[in-house]
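Q: sequence and predicted model, in that order:
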Amino acid sequence: MDKLMAMRTFLATAEQGSFTAAGRLLGVSSSTVIRDVSALEASLGAALLDRSTRCVALTQVGAKYRDCIKKIVSAIDMADFEVVRGTLSCNRRFRVNVPIHLGRKLILPHIQKFMERNKDISLCMVSDDGVVDVRDNTVDLRVFVGQCTSTVGLITRTLGYFEYCLVASPGYLARHGRLEHPEQLAGHACLTEGENGHARWLLSGDSSVSVHGVFSSNDPEILRKAAISGVGVAFLPSWLVHEDVWANRLISILPLFTSRVPNGGSINIEYPLKYRRSLHVREFIKLMQEALDVSCVYTR
């Protein structure tokens, strides 16, 4: 058992009044919270919480223990914060990992404003579509697309959700006609992600359609440019094509079948627990929220 982490978990549970709310605050599952608190109680040989189906409440012993360790944990947090602040200030370098296309299309247009507001921060944005572990200290924060899971020692937060849109160029639609139902995609040139040309596009609700691509690529930016060139119909994230739709370079087709993919259509951030008070993290989250507000992403 990590005694300090168990103490943090207990304090969060006492403050929030439930294991689920404590888990959300710490970025871990409720089962992890229950396990850590139970392990702490076992090590002390005392019940710290009264559990019920609706909420948890402090026992008399738990209330005394909370008051004692709260100052200790706060002192440790402050010491960590001073070290982290000093390290970042001395290095003047904040390292962020972002997916390649998301970084170029969504974040990069807002970097100038971010740098103007934060002249003391030197930002290093590493573009990489691989999975990066922020715990190994190669980066301070990572932005990722996909399912948001809880990891002990990390804060993970979903900033927004996006849709997948069916799009084609005005020229392509003028030549081949507009679509009125997904089944018509079988008679159209489709642009698919991958290498074998086959794809199943998940549409709204539980509906889906199997397509065979006349052109395929593992690069969504190539598919976007192919769609603009009039090669065919593409199924792409809203944040990648929203500017093209506004500029009439692409037309959104079958909007009633637009897909907001569960989990896979979310934009998330993750950073170590020690950075939860970091000005750098707070300012970068502000940057992300500004970027999402203008990119057809449903924020929360």
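A: On my side now, so go ahead.
Q: hey, let's count contacts and neighbours off CA atoms from now on
A: OK.
Q: how close does residue 269 get to residue 238?
A: Distance, residue 269 to residue 238, using C-alpha to C-alpha, to the nearest Å: 19 Å.
Q: out of those two, which sits in the busier spot?
A: Per other C-alpha atoms under 10 Å, whichever of residue 269 and residue 238 has more neighbours is residue 238, with 25 against 22.
Q: one more structure, for comparison:
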Amino acid sequence: MDRLQSMRVFAKVVEMGSFAKAAESLDLSATVVTRNLADLETHLGTRLLNRTTRKLSLTESGQVYLARVRQILADIDDADAEVSSQSRNATGTLRIYCHPAFGQAQLGRLLPLYARAMPDVVLDVTLSDHGVDLVQEGFDIGIFLGVQKFDSSMVARKLATSNLILCASPDYLARRGEPSAPADLSSHDCLNFAYEQVRHHWPIQWDDQHVNVPIHSRMISNNGGLLRDASLAGMGVAIRSSFTIEDDLTSGRLVQLLKGHHLGQTSVMMVYPSRRLMSWKTRTFIDFLAARFPRPECDPWLADAEVTGPAGPSCWANR
């Protein structure tokens, strides 16, 4: 027995005062309406309606039950209307996971723009470089970097491609000189990520050549923000994703080195559980980010870069 359906039938029969009229109103057959009410009475173990050939009347149990049924049905209709309204309007809490490198460098300027456009959405943002299960941990959307792994069942959309670049502060370059070739890096102080594969060598490519340049690590850290601060302070040469130092390059606080040499790229991925029955708050945020990164194969953070490789200079020129 579908108890909720039987409740609706019972309430409608009382409202219309007739099984036939209730059946017509609900677009059901009279047989189905009669069966629903009979099943409900059997389930409850009591008669709800007194039936005669001329009229229907509620029993005492029916009067008590009708009052509760009407309240239950009203609450269900209210809940349906509320959720349906939220699905058509950007409201509620939007839970966002993001890798800290992208979050600290980019989300701080993007989220206020979205918040102004969607004032009824509460933003709940988690920055972490640890892997997460978006569904299990209740996130609506995640922003991952190319080195991170996520469940293959997720919907993934590339937002942008970021180039890895060499940079140093003007103060450091004034003291130590600017490298003119990859081999020159071996005589510089290098600020390095704590990954064993790049701790002693930096892979650099230009034209058709590829070389692992031996380097001396002046500082090693697993935190990109700390390495950026160290490079700003003049401690040495760092490799950074372009999106993390966009403002530093524009302002001249950092200088890009060895332009035309390619150190690799990282993808910025937007990931979410499903396209089906997506909430409006999630859909609007996806569209918001996609509108700001319309050419995912290009690097939107290096307007003046002379970078060779998959995301060469022509990509920016066409933006």
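A: Looks like it came in fine. None of the values given here were measured: they were computed from a predicted structure.
Q: for the stretch 201-300 of the first structure, just list every one of the strands.
A: 208-217, 233-237, 251-253, 266-272, 297-299 (DSSP state E, counting those that start in this stretch).
Q: Throw those strands into TSV and include distance to residue 180 of the first structure, thanks.
A: Compiled in TSV, the strands of the stretch 201-300 of the first structure are given as follows (distance: least, C-alpha to C-alpha, whole Å):
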stretch	distance to residue 180 of the first structure
strand 208-217	14
strand 233-237	13
strand 251-253	8
strand 266-272	28
strand 297-299	25
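Q: winner for burial among these?
A: Compared across the strands of the stretch 201-300 of the first structure, strand 233-237 shows the largest average neighbour count, a mean of 26 (mean count of other C-alpha atoms under 10 Å).
Q: that strand to strand 208-217, inter-axis angle?
A: Relative orientation of strand 233-237 of the first structure versus strand 208-217 (axes from the mean of the first three to the mean of the last three C-alpha atoms, to 10 degrees): 100 degrees.
Q: flag every buried residue along stretch 169-177 of the first structure.
A: 169-173 (16 or more other C-alpha atoms under 10 Å).
Q: got it, and stretch 36-46 of the second structure?
A: For stretch 36-46 of the second structure, the neighbour count (16+ other C-alpha under 10 Å) marks 36-41 as buried.
Q: the helix of greatest length in the second structure: what's the following helix or strand?
A: As assigned by DSSP state H, the longest helix anywhere in the second structure is helix 60-88. Using DSSP states H and E, the helix or strand that follows helix 60-88 of the second structure in sequence is strand 92-98.
Q: tell me which residues in stretch 271-289 of the second structure are buried?
A: In stretch 271-289 of the second structure, counting by 16+ other C-alpha under 10 Å, buried: 271-273, 279-286, 288.
Q: now distance to residue 260 of the second structure too, for those, in CSV please.
A: Output for those, formatted as CSV (distance: C-alpha to C-alpha, whole Å):
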residue, distance to residue 260 of the second structure
271, 32
272, 35
273, 38
279, 44
280, 43
281, 41
282, 39
283, 38
284, 38
285, 35
286, 33
288, 32
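Q: compute the inter-axis angle for the helix or strand hosting residue 13 of the second structure and helix 60-88.
A: Following DSSP H and E, one finds residue 13 of the second structure within helix 3-16. Relative orientation of helix 3-16 of the second structure versus helix 60-88 (the same axes, to 10 degrees): 110 degrees.
Q: so helix 3-16 of the second structure aligns onto which residues of the first structure?
A: With TM-score structural alignment applied, helix 3-16 of the second structure matches no range in the first structure.
Q: chain center to that helix: distance?
A: 43 Å (C-alpha atoms, centre = their mean, to the nearest Å).
Q: same thing with stretch 105-122 of the first structure?
A: Worked out by C-alpha atoms, centre = their mean, stretch 105-122 of the first structure lies 19 Å from the chain centre.
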